[in-house]
Each structure stands twice: as structure tokens, then as C-alpha cells.
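Visitor: sequence plus predicted model, see below.
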Amino acid sequence: MSYSYQINSKEQYDAAYQRSVEAPEAFWAEVAHNFQWRRKWDKVLDWNFAEPHVAWFAGAKLNITENCLDRHVAENPNRPAIIWEPNDPEEHHRVLTYKNLYDKVCQFAHVLKNNGVKRGDRVCIYMGMIPELAIAVLACARIGAIHSVIFGGFSAQSIADRLQDARAEYIVTCDGAFRGTKDIPLKSVIDDALIACPFVKRVIVCTRTRTPVSMIKGRDVWLEDELKKVETLGLTDCPAEEMDAEDPLFILYTSGSTGKPKGVVHSCAGYMVYTAYSFVNVFNYQPGDIHFCTADIGWITGHSYIVYGPLAAGATTLMFEGVPTWPDASRFWQIVEKYKVNILYTAPTAIRSLMGFGLQPLQGYDLSSLKVLGTVGEPINEEAWNWYNENIGKGNCPIVDTWWQTETGGMLISNMANITPGIPAWATLPLPGVQPVLVDEHGTEIEGNPAAGNLCIKAPWPAILRTTYGDHERCRKTYFSTYPGMYFTGDGAMRDAQGNYRITGRVDDVLNVSGHRIGTAEVENAINMHAGVVESAVVGFPHDIKGQGIYAFIIFQGLHEDENLTRQDILQTVSRIIGPIAKPDKIQFVTGLPKTRSGKIMRRILRKIAEGETSNFGDTTTLLDPAVVEEIAVGKL
């Protein structure tokens, strides 16, 4: 197996990039010919960012699972597709060949159909990192149902919000999930969520932890029982539903600068072509390589680079149920040695966390199989980059520092392993087909190098989001209205003399905590639900492990003597409403917030205080109460 679209030198990259910008339709049509289509496209690209409207491969018919499964079963049925490493290293791992995976996806697809799921229905998936999660995702795609995976750390309230927004009538979950020392009661959380979602028709429950669960007659069924029915009926192959290129493939919810999460919609064809293309080229994937992405499938990284990208390329992808520090901080290195991992793709947060344990956990582990290292989720700092390079890659493995977002579907700016040079803490060059620009606050493009500004993309790539579910106007306002004619990323960036990009972080009211995007408004809404909170303001601050921490300034009514107990109460409220990932790291009680006379909170000032600034707050005379700034600065935690 080889990839005709694989780039093998810097000269090839330069030529491919130039062609992708000058003749994008011809460029992507050539790449797309490597995939299996029921019917070829009438037009490669139709777009208008003002509406916004983007359509790739219009008129084409396909099913993404025929590209991820069927064609590989025909050519290499016994090649490992998914290697699964359980949370407990003493438990037996699983290896699913392409033929195994195909059979299980077809069986699961029949289970869905037998339970009433049809093309276009939304299926919510809330599971731990077990093979059945990937199987459920692919089974939905097989029959044309739209999957919406929800990360296992979200609360019942967060799940209910997403179910209501998507009107998802079907759920796939587990009795529970293992994650390090935790046993997460997934089915119980779903039960709490469903109190507010009476429209849900069926909950399919997979056994994992053998936690006692409540099974409601007529609504809840065990996956194992449903699979036996499929077997009894003799249902084996499940023909793939013919989908239009622009039919929705999945909805993935992401935080924004307003309180309500947005359902980002990705479509079938463009997403498939782009994830496979970026996977093969950024990681310089070679047939037979073992690719270990440590993300959760509940996030876009897991969708694109555990499931769809690798499988569309016929690769071997490794899924890990646990955490990098349990039973101890050597777990990643055990896995690398055990499976002779060639590509390791993880988050800067994980690297910084493991750095804190020193070099002892690395002792005695053979990491010589590693060829490529990668980072994702947030900009990596130079100290972490150097530690990763020296101690994990031994100076022999290129580090691909990938910048992208839920909305972009795949990696947009990154060096390519062994092809384009890496620079510590720089994402470097755009992938072919990606046209980044830097603009000032007025939307004027900043020409020349070096430069710094807000990062936008001025033309579509195949995996760009198509809409936000049920609210296209929100998609337009959020991504395409700030700088008309461009997709606004919400990030700031610098560009050096050679055209390399370094991402400097969010420029809107969104935090990047351990690679998870969390909207400040969403956290403030949750804090304000606490009975004693009058008002709150949330900002980010530098955090040694997470990259960014959450700092909350709170006006509290009737603060009792034990401030710490009040803080715990507030943290509990945030956990209940959003989930533990959104809990503030610092809570400072204040008597007032810096506001303009029109009532707008000046987060710029709060951000400076959170970052340790004690003066230089700029002109505060326009504030309603300038004295409150000094009071907050003095009380900083």
C-alpha cells in the first residue's frame, strides 16, 4: 500500500502548496481520486463565506465506512485496524483486524436499525475509551445516522443540553467506565440527564465495569442481548447507506464565547479526504506503522486521528482507555515498548505533567521504535518541547506541532515529519490547501514578515465546518462575521521572516485548559447558578501543567466564615452543571468588578491581575468604580 498523495520532500511540499492555492479544485480532485466513490462529483468546490456556504465534491455519493473498512478488508483483511490497551495493564488487550472491525461494525449497525435508528437520526454516544465506542461511531456512519459523541467527563446537565439541541432520540452508553483509579458511572449520569429529555426512545447499554445500573423497561436495552438477536436472525453484512458528499457525518459540541455550546457539523466527503490526507502527510505515515493518539474520541482529535483519518488510510491505530499516570507515570512508555509504537501524538498538558515526575519513570523502557512525535490541543512551550525531544525522541524523532480546531476538522498548520523543518513551540507552515492570513483589529491583512495579528483563513479546505446544528446564523456570526470574507479562528499568531506561524493563544473569551476549549461565559453561567453568587467574571491565567488555568472573581452574598467551604460549594456547582474539567483553579471573592459605565466587565484588567500584574492597568478613570481595581489587585490569590 502506498499513497499517491504523500509528500516526500520539501520541494514536493512547496510544489503541492503552490498548486493547492493556485488551482484548489484540480488539486483536491486529484487527492480525492484515491478514495472509493459510488458516484463521482459534478463540481469540486462551491463556496461563499458571506452566507457562509461551502460544498466540496457536490453531487458525489459515497459512504465513509466503505473507505475506512470495506476496501481494506478486500486488500488486507488481517491487518490490525485497532489495538486496544485497557485501563488496567493486567487486563488482556484486544486487537481488531480490518475484517474483525468490519464484522463488528456491521453487527452494531444492525443493532441500531433493529432499535429504530434511521438515516438522518441523531445518536448520542457517551462511553469510555473501549473499542465499542469506535464501533458505534462507524456503525452510525454505516447506516447514515448522525453521531454526536459526548466526552465521558461531562455532567448530566451538559448531556441534557446537547441532547435537547440535537434532538437525539437514541443513546449508546456503558454501565460505567474505568479511568485511572476512577470508576465513572456513565449509565447513572445518562439517567439523570434523561429526566429533562423525555423524547429519548432508546438507550443501548454496553457492559464494561459491571456497575449495578437501572434499566427502564421499553427504553433501555443491553448491547449484548441486542447482538445475540442479530446473530439469531443471521444478520451479518450490513450494506452501507449511500450518502451525499455534503450529508452530515457527525455533530461535535464545543464551547464558545457565549454560554451555550455549539454543535459543530462536519460532512461526509470533504472531512474524509482531508483527515486521511493530513494524517498521512503530517505524520509521514508508512504502511505498518503503529499510530498512538492519546486523545479521547469525545474530542475532535479522537474523531479525526484515532478513527477516521487512520482508518481511511488503512493504518493501525491504538486506543488507550486509561491515563498517563496510572498505575504510575511510566504508562505511556510501557505502551510504546509493548506495541513498538512508531507515532506518538499527545497533548502538551500530558507532557508537562509527565515532566513533573522526572526521568525515573522512563528508566528501562525501550522507546527506539518511535519515529515521529506530535503535539495537539494547545501551543506547546519550549521547555516541554525540548524535554519531549531529548528524553522521548532522543533527538531522533521530528516533533509535529499541530494547530487546528474542532471547527477545522483536521490539522491546518504543522510541520510535516521529515519533510518540513520543525521549530520549538512553532506550528510552522500551513498544509496544502490552507491559506492563513494575519489581520489587525479592523480586518486589514498584515502584509510582509515578520508580523503578528489575529489568525484568519481566507479560503475553504475540505474539512471546514458546514454549520452549527440547527442555527446557521450562529455559525455565520461566530466564525465569518468578525472579518468578512474570512474564517476567524479566534487565535492570535506571529509569523516569522520565513512564513512560519506561532500560535499565541485565544484572543476571544475562550480558555484553552489542558487542550479543552472552555468558554468563559459557560463557566460564569455555572458559577452564577450557585445560590449565594451575585455576579462572577472568569479569565485565564498561566498554569504550569494545564497551560491555562481558570481564575474566577466572584461577588458573593452572605459569605460565611469558612471561605474554603464556600469555594468547594461553588466548585461542586460547576462540576454538576458542566463537569470537573471546567472547575476554576482559583476563586477570589471580591466586593465589585471593574465595569464601564455601560456595565461591561473589563476582563482585560482582570486578566492582568490574574497574571500577576499589580499596576499598569491603563486608563481606569472611565470605570464606574476605579477603586475596585486596586482592591482586587491587593486581594489577588
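Guide: Sure thing, it's come through.
Visitor: from here on, contacts and neighbour counts on C-alpha atoms
Guide: Fine.
Visitor: surely residue 281 is in a helix?
Guide: Yes - with DSSP: H, G, I helix; E, B strand; the rest coil as the criterion, residue 281 is part of a helix.
Visitor: the stretch 351-500 of the chain: helices as residue ranges?
Guide: Listed from the start of the chain, the stretch 351-500 of the chain has helices (DSSP state H, counting those that start in this stretch) covering 382-387, 472-475.
Visitor: tell me which of those helices lies nearest to residue 170.
Guide: With C-alpha to C-alpha, the closest approach to residue 170 among the helices of the stretch 351-500 of the chain belongs to helix 472-475: 23.7 Å.
Visitor: what packs against the closest one?
Guide: Secondary-structure packing of helix 472-475 (3 or more C-alpha pairs under 8 Å, 6 or more residues apart in numbering; DSSP states H and E): strand 467-468.
Visitor: ok now the strand it packs on, how far from the chain's centre?
Guide: Centroid separation between strand 467-468 and its chain, computed with C-alpha atoms, centre = their mean, to the nearest Å, is 16 Å.
Visitor: packing partners of it?
Guide: If contacts are counted by 3+ C-alpha pairs under 8 Å, 6+ apart, strand 467-468 sits against strand 262-267, helix 472-475.
Visitor: quick one: contacts of the first one?
Guide: Applying C-alpha atoms under 8 Å, 6 or more residues apart in numbering, the set of residues contacting strand 262-267 from outside is 162, 165-166, 245-256, 406-407, 409, 463-469.
Visitor: against that first model, consider the following:
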Amino acid sequence: MTDTNATDASTSAYAAAYRQSITDPDAFWLDVAKDIDWTTPPTQAVDGTEAPFYKWFPDGQLNTSYNAIDRHVAAGRGDQPAYIWDSAVTGTKETITYSQLQEQVAEFAGALAAEGVGKGDRVVIYMPMVPRAAIAMLACARLGAVHSVVFGGFAAPELAIRIDDARPKVIVTSHGGIEPTRKVPYFPMVSKALELTNHTPASVIVAPRHTEFPDETFPETPGTTWSYWDDVVVVSKPADPVPVAATDPLYILYTSGTTGLPKGVVRDNGGHAVALAWSMWNIYGVRPGDVWWTASDVGWVVGHSYIVYAPLLVGATSIIYEGKPVGTPDAGAFWRVASEHKATALFTAPTAVRAIRKEDPRGELVSEYDLTALRTLFCAGERLDPDTYQWATDKLGVPVVDNWWQTETGWPIASNMRGLEPMPIKAGSPTVPVPGYALVVLDGQGNEVPAGEDGNLAIRLPMAPGTLAGLWNDDERFLTSYMSTFAGYYTTGDGGYIDEDGYVFVMGRTDDVINVAGHRLSTGSMEAVIAKHPAVAEAAVIGVRDELKGQRPVGYVVLKAGEVRDPEELRAELVKMVRDEIGAVATFRDCTVVQGLPKTRSGKILRKTMRQIADGQTDVAVPSTIEDPAVLDALAPYLRGEK
């Protein structure tokens, strides 16, 4: 097709699908739902009687684990690889067939059941990138239990907050994670988190890594017993899949909130399975037996959707990679994995591509590997800038496709539909809205703006299936965070525009959640940590543009009266505090002592204005409500890096 109005072309397969998904969602999604095996097939797609708490396939029953594993074994494809584990940091590789996965998931589900875990109970999973992380997730789904995966890089206080909120019966963890230059023991962080939390899980189950952590012993945690995975599995009975309502929760995934407290995004079972299976066929063009590689972590939404669940829902093979784009051992790591396992598609963050480009700017390492099986490079997690897009396109010689989506949506809002109908690619755009998402651009008053005009990207309700069903135990925050800004719309928190051809351009966040290497982090939570320092009177953390990571957090602090501190020593102390409480994932390294922070008369720090100056904008409109313009004038040289 051509670049002309993709959404209106009557001959377009995409346009027909998009139009029906918006005008007749029941017919569209009930037809799509036939690709899922149901114990009770649904007769209704969407129930809006309690809007904006929409329910998808409300009268249907299914089991997600069965759909991801058992049905493929029953169809005679048990010998096909389900997961390929490639650990670049340990030199270990393992292939798990669908039949082997069925056995291991059933066994661990039985072990969880023996610990009292049943339908609706929660299990927190705090794991490195090993197969048992995915097995634990699928085992929870098999029982109808609700898993909450916490990224292994998060520090004890962040883990404790999530334990307090989810109130799990069991925590599943490991000895630790492996980084290119160090080992990260998990026992101290789990133990500290259990000290900090008000909730006491009954047990901790450990997937061992004795070779890498030979001397680790279980810590003392009153009220909680510790056991090894293999020990609990051997004495338990394998569990069969438990049918659950399509509207029952599958998992809770915590995402950064602007208040600094994480929000527990709830994903249902039915909408999730239907949407992800459809996305693999129609967005990514992946078929049964294809080898699919998402280079992410199961602690993030991309890992949930496109490492663990979606590839298996369509009977593909999914690569689980424990390593980095560079340093394990070099900038050819991704090409080695893709070549060795004959990956048909690679899905990663633009940050990873930029890191590879920085180390190998001419792409010389690409030519050392056979990438003839690779059909597409997909990117998501942050905006794919045109320079990175062009470099990857030139070096790989395959389509490089941007996706735009969020933890809350669980799968793409906008993408190039490689399976349904491949479209011309425009650098800087994730292409068009995906069927199911009535995406619009609104001004500050909630009115739609003309094509090409910047505004707030919002989605008319109901959203597509598989998007967030709510926030865990917090309906009020769900409404205030997403549904209250524009009546009848989900507020994405992103700004941008849709051009005359229907292509979407996402230009950045409109709140203070920043995107660091594809990870959404709250600057508010970093400020809260910094403010605990006895010398600090107030602080502001902003996300500034970074060539490699997309954004990086930079702090500005005002000292208490009479305090005199060595700037470098103070910076080191603040960096350590953020690392200890939030984790290394925050990559917080820059902090400057300043005389004052610009504020409105009501006391709100002008973070957006600070960020604009730091990013080099020359036409910054300073709010008329600023209390003292001289404070901003004094700060500006620091923001621009002139001091």
C-alpha cells in the first residue's frame, strides 16, 4: 500500500480490521477469540455496564497456562522447543520442549498448591533471567493464582512496597543475578524486604544457582520458611490447569507512579490471551514454529507479554536471554544469539541498539554472523529516533519497526502491522493505531485537534482487550490516574500528533515519569530518597535527553541553611542512597548543588521548564505563575551544563 491515509483506504486489510474493531468490537473480538481454547466460550466480548471498568469476555472461562502449553502438546507438537535459554554471562544454554515445559510447570504448580496457593492467591516472583522465572509465572497461571514479578534489580525497599501491596502467600526467588562484571545476591535484598514489610509470606522458594553462589545460606526470617525448588517439587503432586473466569486477574505488574508509589496494574486472563495471540499473528507476523526473541527482562511488561506468554500462545519458540547487548562479550552479542538460534524476529529497546552502535558504529560485527533467518527488528520502550532507525536499517537490511505501548496497555497501541498488512515505514513514527485502540489527539480542553497538531494522546473508551483491568486494590487511583483528565478517554500521559496519513508520532511524556533505557521510573521517588539526606532542604529530579538511554535522571538540590558540603562527596552520598533504595536501574549519577529551585506561587517546582532548558530548547515559555524569575535565571547555566 502507499503512504496515503492508511486508516481510510477501503481496500486496505488494516483499515477494514481497524474500522470493525472500533464500530463493532463485539463481532471483531468474538471472532478473534476463536483462536483461544475456552472451557466455556464467551458469547459477549465487552461489558461496559461498570465503565470505565470494562470487562472482556465476561461469560467466558479458560486457563492461560493450558493455552500456552498443553494445547500444543495435545496437538502433537510436544517435541518443539518452547523456550531456548541462552545465558551469555554463564555460558549456559538449555532448550525446553513444550512437553518438558508442561511437566515442569505442572510440577511447580503442584508445589505452590502444597504451600496453600490457590485461585486468586498472590505469588511474588523476584528472579533473574532464567527459565524457572517463566515456569513460575506459568505455574501460577495454571492454578488461577496471581503472580507479581518484581525486577531483580530493584532494591529491598521497592520489593517491600510490592510485597505489602500484593500480600503474597509465597515468594519465588533465586540465589541471585549475574551481571557482566559482578554477581547480585538476592538473599540480602529479600531478607531486608521482609524486615521492612508489614506482611509475612508463608514461604520463600528458591531456584538455586549453586555454581555461581556456592556459599549462600538461607537467612533467618521469622514467620517465613525457606526451601529449594527441587525439594518442594519432589514431594508434591503435579497440578492440572484450573479454569478461571476470563475477567479473573492473571498478574499484577507494578509501574512507577508520579507520586513515587508504584501502581499495581492488573491484567485479566481472557482479554490478555486473546489480544496477545492476535498481536503475534497480525502485528509481528509470527507463526507456530517460528523462533522469536524478545531481548528484555521478565520483570518488565515487554518480558511478560513477549517473552513468557505471547510466543507460546501461538506455538512459537521464545528465547530467554541472560546477557547484555554489549559486554557479554562484545557488541556482537545480539547478532550471535539471533544467528545461533535462527531467530526470525528480534524485539528490543532502542537503548540497546544505541549501545551496540556506540561500540560498533560501522556495524562490522553484524557481518560476522549469519542473519538470513532474521525478518524484522522490532523496537519499543521509548521513541525510536530516526538516527537509530536508519543505522539499524542500513546494517541489518531488514524492516526496523517501532512499537508504542505502555505497561498499562500490555501490548502495542500503535505499530506497523507486519502480519496483517505491512505498511511503509516513516522514521520517528510507530506507524498507525492498532485495531481496538481508538487513538485521538486532544487539546487541554479535551477537543480533538487537526491532523499534524500536537496534543495529548488519548484513547477513546473502551480500550482494546488485554489492557489494564484496573489497579490492584485502588479503584480511586485508577480513575484519577487514567480516566479523569478527559471524560470518556484513557489518558496515556504521552504527547504527540497524528499526521495526515494517519501515522502516529509520540513526542514524550507529559508527567514526571521518565523513560530510562526503556524502563519507566518515577523522578518523584528519587526526589523522596534524596530529601532524606540530612543536608538537603529540597530537591528536584528531571529527566534530560540522553543519546544512549533516551532519558537520564539529573538531580538539583538546595542545602539547608548553614550546611557546607564538598559537592563531590555529597553527590556520591546521594547517588548511593538512590541506588540502595531504588536500585541500580535508576542510573542516577548526576546531582548538583544550587542556590534555589524555580517555583510557582503555589510552591510547585517548575520541572517541565527545567527539563526544556536542559534539553536545549530555545523557545521555553516560562509560566506566568513563577514566583521569582531570578531563581530560574541563576539555575539556567547549570541546566545547560555551563557550570
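Guide: Received it, and whenever you're ready, just let me know what you need. Computed from a predicted model, the values in this text were never measured in an experiment.
Visitor: got a TM-score for the pair?
Guide: Once superposed, the chains reach a TM-score of 0.94 (TM-score structural alignment, normalised by the length of structure 1), with 617 aligned residues with a C-alpha RMSD of 1.8 Å.
Visitor: hmm, back to that, make a markdown table from the helices of the stretch 351-500 of structure 1 and add mean neighbour count and distance to residue 112 of structure 1 to it.
Guide: Formatted as a markdown table, the entries for those read as follows, by neighbours: other C-alpha atoms under 10 Å; distance: least, C-alpha to C-alpha, whole Å:
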| stretch | mean neighbour count | distance to residue 112 of structure 1 |
| --- | --- | --- |
| helix 382-387 | 17 | 44 |
| helix 472-475 | 16 | 29 |
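Visitor: and of these, who's closest to residue 459 of structure 1?
Guide: With distances scored as C-alpha to C-alpha, the stretch of the helices of the stretch 351-500 of structure 1 nearest to residue 459 of structure 1 is helix 472-475 (16.2 Å).
Visitor: how close does the longest helix seen in structure 1 sit to structure 2?
Guide: As far as residue count goes, and with DSSP state H defining each element, the longest helix of structure 1 is helix 98-114. Here helix 98-114 of structure 1, set against structure 2 after superposition, deviates by a mean of 0.5 Å using mean C-alpha distance after the TM-score superposition for structure 1.
Visitor: buried stuff in that helix?
Guide: Using 16 or more other C-alpha atoms under 10 Å as the burial criterion, the residues of helix 98-114 of structure 1 that qualify are 98-113.
Visitor: residue in structure 2 matching residue 579 of structure 1?
Guide: Residue pairing (TM-score structural alignment): residue 579 of structure 1 is matched to residue 583 of structure 2.
Visitor: ok, its match - contacts?
Guide: Contact partners of residue 583 of structure 2, counting by C-alpha under 8 Å, 6+ apart, are 153, 154, 155.
Visitor: quick one: end-to-end distance for stretch 310-325 of structure 1.
Guide: Separation of the first and last residues of stretch 310-325 of structure 1 by C-alpha to C-alpha, to the nearest Å is 26 Å.
Visitor: repeat that for stretch 429-439 of structure 1.
Guide: Taking C-alpha to C-alpha, the span from the opening residue of stretch 429-439 of structure 1 to its closing residue is 17 Å.
Visitor: again with stretch 591-605 of structure 1
Guide: Chord length of stretch 591-605 of structure 1, first to last residue, is 16 Å (C-alpha to C-alpha).
Visitor: quick one: it aligns where in structure 2?
Guide: Mapping stretch 591-605 of structure 1 onto structure 2 (TM-score structural alignment) gives residues 595-609.
Visitor: sorry, back to before: need the helices and strands packed on strand 467-468 of structure 1 in a markdown table (columns: distance to residue 201 of structure 1).
Guide: Below are these laid out as a markdown table (distance: least, C-alpha to C-alpha, whole Å):
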| stretch | distance to residue 201 of structure 1 |
| --- | --- |
| strand 262-267 | 21 |
| helix 472-475 | 27 |
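Visitor: nearest to residue 438 of structure 1, of these?
Guide: Checking those against residue 438 of structure 1 by C-alpha to C-alpha gives helix 472-475 as the closest, at 21.1 Å.
Visitor: so that closest one matches what in structure 2?
Guide: Mapping helix 472-475 of structure 1 onto structure 2 (TM-score structural alignment) gives residues 475-478.
Visitor: run the chain-centre distance for the longest helix of structure 1.
Guide: Between the mean C-alpha point of helix 98-114 of structure 1 and the mean C-alpha point of its chain there is a distance of 25 Å (C-alpha atoms, centre = their mean).
Visitor: do the same with stretch 468-487 of structure 2
Guide: From the chain centre to the centre of stretch 468-487 of structure 2 is a distance of 19 Å (C-alpha atoms, centre = their mean).
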